[in-house]
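Undergrad: predicted model follows, preceded by the sequence.
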Amino acid sequence: MKLITLPLTNENVTLTAYLLEQSHEMPNTRIRPAILIFPGGSYRGCSDREAEPVAMAFLAEGYQAFVLRYSLNQNAAFPQPLNDAEEALELIREHSQQWGVDPSKVAVCGFSAGGHLASALGTMGRNRPNAMILGYPQILASDSKIFPVELPGINTAVDAATPPAFIFHTFEDTLVPVNNTLALASALEQSKVPFELHIFGHGVHGLSLATPVTSGGLRSMVDGDAAKWFGLCAAWLKKVFGEFASDQDILLDENISEYGIDVQMGVLLKNSACEKLIYGALPMLEHNPQLQDAVQVSIRQINEFGGGMLSQEVMEKLDRDLKGIPLV
């Protein structure tokens, strides 16, 4: 995994990228959907509990993940935080090829005040995300007195261009009452924007993943039912963005810059010159029925599995000879 933190235009604003690296063993994941996470914190801070742990959870699902630490306190006056979010989204799409991101599959995920910012980006942004994930979001302008500055309401900004949303909240939330989520759901329904809504009966505000690891040691921050939001969200995202392709009998990564002993056997054997070199060094493979099961692994791996049939010197020479064959 690569970890990159970039300063953005506004003061003390950063975008942190958590990037899964490409692997020739998983060519179907070369381009991944992405999640841009906005932690909560009443626009006075950005909660660590709603930042990296959430990124890690989405990484485990195969997404590239990003965390935005946006403008706070007196700098939180709109549109400054929205500008931060717009800049972060544009940066992800501009670097999509470098970062292994599908620019048409970027979701925002925001909690509480971060949910306000995520939904603002989805309704007011000059460039909008492709989906929204909103946890106990602050939506109503009338409830924004907990913030250091006056902020716009989101429910009145929903339009037909607003992306589909996954929303979860708890009935017991007293800091950001559930009527915020209900107002947003009503606005989405009126604009015919698809959404999935889960209101859990129990749980305080700020649950994050609602698991012990994000609890900060507080019993109140753990709730087994509310914790189901993440699995429900992951299933919803697969409906919106689709699943990674898994419909091939054999997956060969032919996006290579040169031949060599670390390239899959199935790719090498498509080239007659490579085939000749391989069978010359490993004649036992030519008529071996097990070769059919080894086309997705490299010569290096085959040599290791075989207990070092070829010496290091022979392997190095074979690698040089293979690299000397032009790609076709």
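TA: Sure, I can see it.

Undergrad: please count neighbours and contacts with C-alpha atoms only from this point.
TA: Noted.

Undergrad: what's the distance between residue 180 and residue 102?
TA: Taking CA to CA, to the nearest Å as the criterion, residue 180 is separated from residue 102 by 31 Å.

Undergrad: ok, these two, which is more surrounded?
TA: Looking at residue 180 and residue 102 with other CA atoms under 10 Å, you find the greater number of neighbours at residue 180, namely 21 against 17.

Undergrad: check contacts around the more buried one.
TA: The neighbourhood of residue 180, defined by CA atoms under 8 Å, 6 or more residues apart in numbering, consists of 137, 138, 139, 140.

Undergrad: for it, helix, strand, or coil?
TA: Using DSSP: H, G, I helix; E, B strand; the rest coil as the criterion, the local structure at residue 180 reads helix.

Undergrad: that older thread, ok, the contacts of residue 180 vs residue 220, which is closest?
TA: residue 137 (18.9 Å; CA to CA).

Undergrad: which residues does the closest one contact?
TA: Taking CA under 8 Å, 6+ apart as the definition, contacts of residue 137 comprise 110, 111, 112, 113, 114, 115, 116, 169, 176, 180, 181.

Undergrad: now the residue lying closest to residue 112 once chain neighbours are set aside: which helix or strand?
TA: In this structure, residue 112 finds its nearest non-sequential neighbour in residue 137, 4.2 Å apart by CA to CA, 6 or more residues apart in numbering. Here residue 137, judged by DSSP states H and E, is contained in no helix and no strand.

Undergrad: so how far is residue 21 from residue 137?
TA: Using CA to CA, one gets 32 Å for the distance from residue 137 to residue 21.

Undergrad: comparison target, given below:
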Amino acid sequence: MEAKKYNLEVSNHDFTVKSYWLDQVEDFNQTVDYPIVVICPGGGFTFHSAREEEPVALRFNSFGMHAVVLEYKLIDQETVYPTALQELAKTIDWINKQPASRHIDKKRIILAGFSAGGNLVATYNGIGTDEKLRQKYQIDHLTGEHAGIILGYPAIDLTVKGSFPNDDKVLHEISNDPTFWKAQDLLNKNSKPAFVWQTRTDELVNVINSLTYVEKMTQLGLEAEYHMFGSGIHGLVFGTYVTQKPGKDKYLNAWTSKWIELALNWLQMMKLLG
């Protein structure tokens, strides 16, 4: 496996992606093109959670997938959107233009997002699959498309009271454009299949977020698998010692840790892996 950082640029904004490229397995006696996952970590649009970066990338590597972590735009002097959306589109374009020697199955690009990163992925699953919106937000010139998404405790509807961001100031720092406030409303018949999981007791992002998204996908006849676990805090990642904050047992949750194996099964069922 080769780990490498790249600096990319879109709309006069520089951003970083971290790649985890799989090596070929000599015992196979033939080359294999691997699926690839683009990981968008959470952090409330104020930082990128390292707990949702390399540990997640390496786990997907173990499934036989290349992995890329996108360090998308955060809150600063300019709003997060549409720049973050453009960065994700550029990352997919960059993957699509990788040489054949990288052995990427470019028809099986998966987007995985957690919390705020889940908002980005869920939003892209709508705008990125809508020709008119791609043109409106200036990503229509970028190539490649994703095949499915994985969402972990995603922020979907930014207007839900008592849920992230629960602050009009922060909401407008994320975007002044109401188009970006409700990711569920962006879904369309061309949106890609989704695997979604969250805990019922999530104290930061109300579980109505993921329920609303999956409900809209169901209404549109889109493929979706949803798991609502009965208990657990926000930001569990794996719920194991691998992503546990030192000394904080609340980040351990053996039951919710099963989501990653469920996601593996879903990827295989959707013929996006294996």
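TA: Noted; the coordinates are in hand. Bear in mind the structure is a predicted one, so any value in this text is a computation, not a measurement.

Undergrad: what's the counterpart of the residue nearest to residue 112 of structure 1 in structure 2?
TA: For residue 137 of structure 1, the aligned position in structure 2 is residue 154, judged by TM-score structural alignment.

Undergrad: trace residue 232 of structure 2 over to structure 1, please.
TA: Using TM-score structural alignment as the criterion, the counterpart of residue 232 of structure 2 in structure 1 is residue 203.

Undergrad: I meant residue 25 of structure 2, not that one.
TA: Taking TM-score structural alignment as the criterion, the aligned counterpart of residue 25 of structure 2 in structure 1 is residue 23.

Undergrad: neighbours of the counterpart of residue 171 of structure 1 in structure 2, just the number please.
TA: Under the alignment (TM-score structural alignment), residue 171 of structure 1 maps onto residue 200 of structure 2. The tally of other residues near residue 200 of structure 2 (other CA under 10 Å) stands at 19.

Undergrad: so residue 200 of structure 2 touches residue 227, yeah?
TA: No. Between residue 200 of structure 2 and residue 227 there is no contact under CA atoms under 8 Å: 9.9 Å.

Undergrad: all helices for the stretch 1-150 of structure 2, in order.
TA: With DSSP state H, counting those that start in this stretch as the definition, the stretch 1-150 of structure 2 shows helices at residue ranges 54-62, 83-96, 116-127, 131-136.

Undergrad: quick one: the third one to structure 1 mean distance?
TA: Here the mean offset of helix 116-127 of structure 2 against structure 1 after fitting is 0.8 Å, by mean CA distance after the TM-score superposition for structure 1.

Undergrad: so who does the alignment partner in structure 1 of residue 187 of structure 2 touch?
TA: Under the alignment (TM-score structural alignment), residue 187 of structure 2 pairs with residue 158 of structure 1. Under the criterion of CA under 8 Å, 6+ apart, the contact list for residue 158 of structure 1 reads 123, 187, 188, 191.

Undergrad: possible to save these as TSV with neighbour count, distance to residue 266 of structure 1 and secondary structure?
TA: Conversion of the contacts of residue 158 of structure 1 to TSV gives the following (neighbours: other CA atoms under 10 Å; distance: CA to CA, whole Å; DSSP: H, G, I helix; E, B strand; the rest coil):
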residue	neighbour count	distance to residue 266 of structure 1	secondary structure
123	22	48	helix
187	18	53	helix
188	23	50	helix
191	14	51	coil
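
Undergrad: tell me the contacts of the aligned partner of residue 67 of structure 2 in structure 1?
TA: For residue 67 of structure 2, the aligned position in structure 1 is residue 65, judged by TM-score structural alignment. Taking CA under 8 Å, 6+ apart as the contact definition, residue 65 of structure 1 lies against 17, 18, 19, 34, 35, 36, 37, 55, 56, 58, 59.

Undergrad: again, 6 Å this time
TA: With contacts defined as CA atoms under 6 Å, 6 or more residues apart in numbering, residue 65 of structure 1 is in contact with 18, 34, 35, 55.

Undergrad: dump the residues you listed to a markdown table, plus distance to residue 71 of structure 1.
TA: Formatted as a markdown table, the entries for the contacts of residue 65 of structure 1 read as follows, by distance: CA to CA, whole Å:
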| residue | distance to residue 71 of structure 1 |
| --- | --- |
| 18 | 21 |
| 34 | 22 |
| 35 | 19 |
| 55 | 20 |
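
Undergrad: which of those does structure 2 keep?
TA: When the contacts of residue 65 of structure 1 are mapped onto structure 2 and checked using both residues aligned by TM-score structural alignment, their matches' CA atoms under 6 Å, the preserved contacts are 18, 34, 35, 55.

Undergrad: what is the neighbour count of the last one?
TA: The number of residues packed near residue 55 of structure 1 is 21, by other CA under 10 Å.

Undergrad: that one matches what in structure 2?
TA: Matched by TM-score structural alignment, residue 55 of structure 1 corresponds to residue 57 in structure 2.

Undergrad: good, we can wrap up now.
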